[in-house]
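Asker: one predicted model, sequence on top.
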Amino acid sequence: MKRQNQSMIAEFILVGFSTLGDLQILLFFIFLLVYLTTLMANSAIMTVIRLDRALHTPMYFFLFVLSCSETCYTLVIVPKMLSNLLSTSPTISLSGCAAQLYFFVGLACTNCFLIAVMGYDRYVAICNPLNYTLIVSRAACLQLVLAAGSCGFLISVVVNVLVFSVPFCASNRINHFFCDISAVIKLGCTDTSLKEMVIFFLSILVLLFPLVLIFISYVFIVSTILKISSAEGQRKAFSTCASHLTVVIVHYGCASFIYLRPTSLYSSDKDQLVSVTYTVITPLLNPLVYTLRNKEVRMALRKVLSKYSFPKTV
């Protein structure tokens, strides 16, 4: 059997922020602070929803699942990034890189579908309120969440097979702070244009299909709200959608910038900056937006804090 003239790569070097020199220490403390705040904020959201029976509704069930997914999403990326900021040799094994990409893509796709499901929930609540509890039942909620997760991780399996079936023999230096699709597949030493095309169409499916469904939902939502006679009724209806719309704009905006374009347009410096937004900032933004803009969550949070943080003295 003829031996191929190529070396097997056992590990990758995550170049990341190594070009910034001493600024890496400052970045470490900034990202650590944001990460801990993210964990506390998402944990607070999940705890409040779990403890307050008034929040045991489909909308807050989906928010609970999204917060849980966002927490796992940050666990996949941020701890390794933080350790690499303090390391003189920021490496990751081939299997570790594959695992990171698998969970990152799976959770990211799941989040996209969950946000679309939350848009559907708002559509039913505003456009068909009399049948809301029948349409968005507990069984339906579980089925929608399971479908979102199953589709997300099925797509992740396909992406992982496409990326890691490429022979890596040219370089092991990934110009990113984690194993992202474009950064890894660029290291292949064979023609990857067909694989990149498949990944591009999967990106369209994951990003544009849910976004179109969300857009259609909000066309009906806005049409229904405008038919409400009182200004106060319109304001309350719009306020229930404002948090979701904010998350949609930030989440899909950043992800579309990265993944809805050919790999040939990949720019490591610009992409790392945008990647920081959707891997570090967005998971923090979601609980903050839903907490600060949602009166029910704020009231529940105050109730839980007063009940458990300040026990009565005997």
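Answerer: Perfect, I can see it now.
Asker: going by C-alpha atoms from here, please, whenever you check contacts or count neighbours.
Answerer: Fine.
Asker: what residues sit buried inside stretch 233-250?
Answerer: For stretch 233-250, the neighbour count (16 or more other C-alpha atoms under 10 Å) marks Gln234, Ala237, Phe238, Thr240, Cys241, Ser243, His244, Val247, Val248, Val250 as buried.
Asker: putting a second one here so we can go through both:
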Amino acid sequence: MRDSTNSTETLVTDVILLGFPELCHLRELLLGSFFTVYMVTVLENLVIVVTIRASRPLHTPMYYFLANLSVLETLYTSVTIPKLLAGLLVSARTISFSGCLTQLFLFLSLGSSECLLLATMACDRYLAICPNVLNNFFCDISPLLQLCCSGTVTIEVLDFVAALAVLAAFLPMTVVSYAHIVAMVLSTPGGAGRQKAFSTCASHLALVAIFYTTTIFMYAWPHAVSSFDFNKLVSIVYLVVTPRLSPVIYCLQNHDIREALAQLHQAPGPS
């Protein structure tokens, strides 16, 4: 990593991506291969999207999911491959720290979205719905499985694996980050500053804990909970309560956000 250093702290500004140093003698071959595969992938997915959009007989749920999968695949590869190609082409192996975090966020988000989309496509292809009444207030996986006319073991396992994949991608990172934050807050000198920082951190932790606890309860168990009334109550927590509290905890308690809102409120209207 490249950094700028002063007497009190080290600020990371760039991250160095090593790439494939052990295959430097094959740089041209790797560049040509990755570029060809990337272009073919993008073109194939674009053709699928355009074809489905242009053909009215293909405007069905199954092809709608396939078009979205093609879009996800294009974005998923475009997050990482161009930087890989740049490193092979001009040895541009550094990436800014903010760019690194942005790439990580997009990579994990798109990968998780693809897992969920694949699970939804499996539901669309597998489920044969007999009654058409859901004991819920939105279309969730467990009520839909109850409408299935045949066995649901395969789709339940797929849903369980998809939920674990999403949680495995995001939950450990969240837990480790907040653990470091708590440790830093506890080591901060000064009672008033520490109390304020810990209060803010505690509210963030509470919201994260509520969201992950309810979603794990709903989706990360091998078998669906039998009481759908209780499931609906849990769903209310992460669909209604958590989104209601998030703006207050993450934004409206922030001094800069409050100042910006005050300035917007005081700004004169157009003359």
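Answerer: Alright, I've got the coordinates. Fair warning: this is a prediction, and the values are worked out from it, not measured in the lab.
Asker: one step back: and of the buried residues of stretch 233-250 of structure 1, the nearest to Ile30 of structure 1?
Answerer: The nearest member of these to Ile30 of structure 1, counting by C-alpha to C-alpha, is Val250 at 20.7 Å.
Asker: and the gap between the counterpart of that closest one in structure 2 and Ile216 of structure 2?
Answerer: Alignment note: Val250 of structure 1 maps to Ile210 in structure 2; criterion TM-score structural alignment. Computed as C-alpha to C-alpha, to the nearest Å, the Ile210 of structure 2 to Ile216 of structure 2 distance reads 10 Å.
Asker: kindly report the same for Leu30 of structure 2.
Answerer: Leu30 of structure 2 sits 41 Å away from Ile216 of structure 2, taking C-alpha to C-alpha as the criterion.
Asker: higher neighbour count, these two?
Answerer: The neighbour count for Leu30 of structure 2 versus Ile216, taken as other C-alpha atoms under 10 Å, is higher for Leu30 (18 against 14).
Asker: which residues touch that one?
Answerer: Contacts for Leu30 of structure 2 (C-alpha atoms under 8 Å, 6 or more residues apart in numbering) come out as Leu88.
Asker: beyond the helix or strand hosting Leu26 of structure 1, next helix or strand please.
Answerer: Following DSSP states H and E, one finds Leu26 of structure 1 within helix 23-51. Once the chain leaves helix 23-51 of structure 1, the next helix or strand it forms, by DSSP H and E, is helix 58-85.
Asker: what sits against the match of Val250 of structure 1?
Answerer: The contact partners of Ile210 of structure 2, taken as C-alpha under 8 Å, 6+ apart, are Val237, Tyr238, Thr242.
Asker: just the ones of those in helices?
Answerer: Thr242 (DSSP state H).
Asker: which residue sits closest to Thr41 of structure 2, ignoring its sequence neighbours?
Answerer: Among residues not flanking Thr41 of structure 2 along the chain, Thr74 sits closest, at 7.1 Å (C-alpha to C-alpha, 6 or more residues apart in numbering).
Asker: name the helices or strands packed onto the helix or strand containing that neighbour?
Answerer: Take DSSP H and E as the rule and Thr74 of structure 2 turns out to sit in helix 61-90. Here helix 61-90 of structure 2 touches helix 27-54, helix 97-126, going by 3 or more C-alpha pairs under 8 Å, 6 or more residues apart in numbering; DSSP states H and E.
Asker: just how off-centre is the longest one within its chain?
Answerer: Relative to the chain's own centre, helix 97-126 of structure 2 is displaced by 6 Å; criterion: C-alpha atoms, centre = their mean, to the nearest Å.
Asker: list the buried ones in it?
Answerer: The neighbour-count check on helix 97-126 of structure 2 (16+ other C-alpha under 10 Å) flags 97, 100, 103, 106-107, 110-123 as buried.
Asker: ok so, going back, dump the buried residues of stretch 233-250 of structure 1 into CSV; add distance to Leu36 of structure 1 and secondary structure as well.
Answerer: Putting these into CSV (distance: C-alpha to C-alpha, whole Å; DSSP: H, G, I helix; E, B strand; the rest coil) gives the following:
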residue, distance to Leu36 of structure 1, secondary structure
Gln234, 37, helix
Ala237, 33, helix
Phe238, 32, helix
Thr240, 28, helix
Cys241, 28, helix
Ser243, 22, helix
His244, 23, helix
Val247, 20, helix
Val248, 23, helix
Val250, 21, helix
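Asker: nearest to Phe215 of structure 1, of the residues you listed?
Answerer: Out of the buried residues of stretch 233-250 of structure 1, the member with the shortest distance to Phe215 of structure 1 (by C-alpha to C-alpha) is Val248, at 10.2 Å.
Asker: my guess is that closest one meets Ile115, correct?
Answerer: Yes. Using C-alpha atoms under 8 Å, Val248 of structure 1 is in contact with Ile115, at 7.1 Å.
Asker: Ile155 of structure 1 touches Phe104, doesn't it?
Answerer: No. Assessed by C-alpha under 8 Å, Ile155 of structure 1 is found out of contact with Phe104, at 11.4 Å.
Asker: okay, and the alignment partner in structure 1 of Val248 of structure 2 sits in which element?
Answerer: Using TM-score structural alignment, the equivalent of Val248 of structure 2 in structure 1 is Leu288. Applying DSSP H and E as the criterion places Leu288 of structure 1 in helix 282-292.
Asker: and if you look at Pro131 of structure 2?
Answerer: Using DSSP H and E, Pro131 of structure 2 sits within no helix or strand.
Asker: ok, it - contacts?
Answerer: Leu147.
Asker: from Asp124 of structure 2, how far out is it?
Answerer: 16 Å.
Asker: what does Asp256 of structure 2 give?
Answerer: Using C-alpha to C-alpha, Asp256 of structure 2 is found at 46 Å from Asp124 of structure 2.
Asker: map Asn175 of structure 1 onto structure 2.
Answerer: So, by TM-score structural alignment, Asn175 of structure 1 is matched to Asn135.
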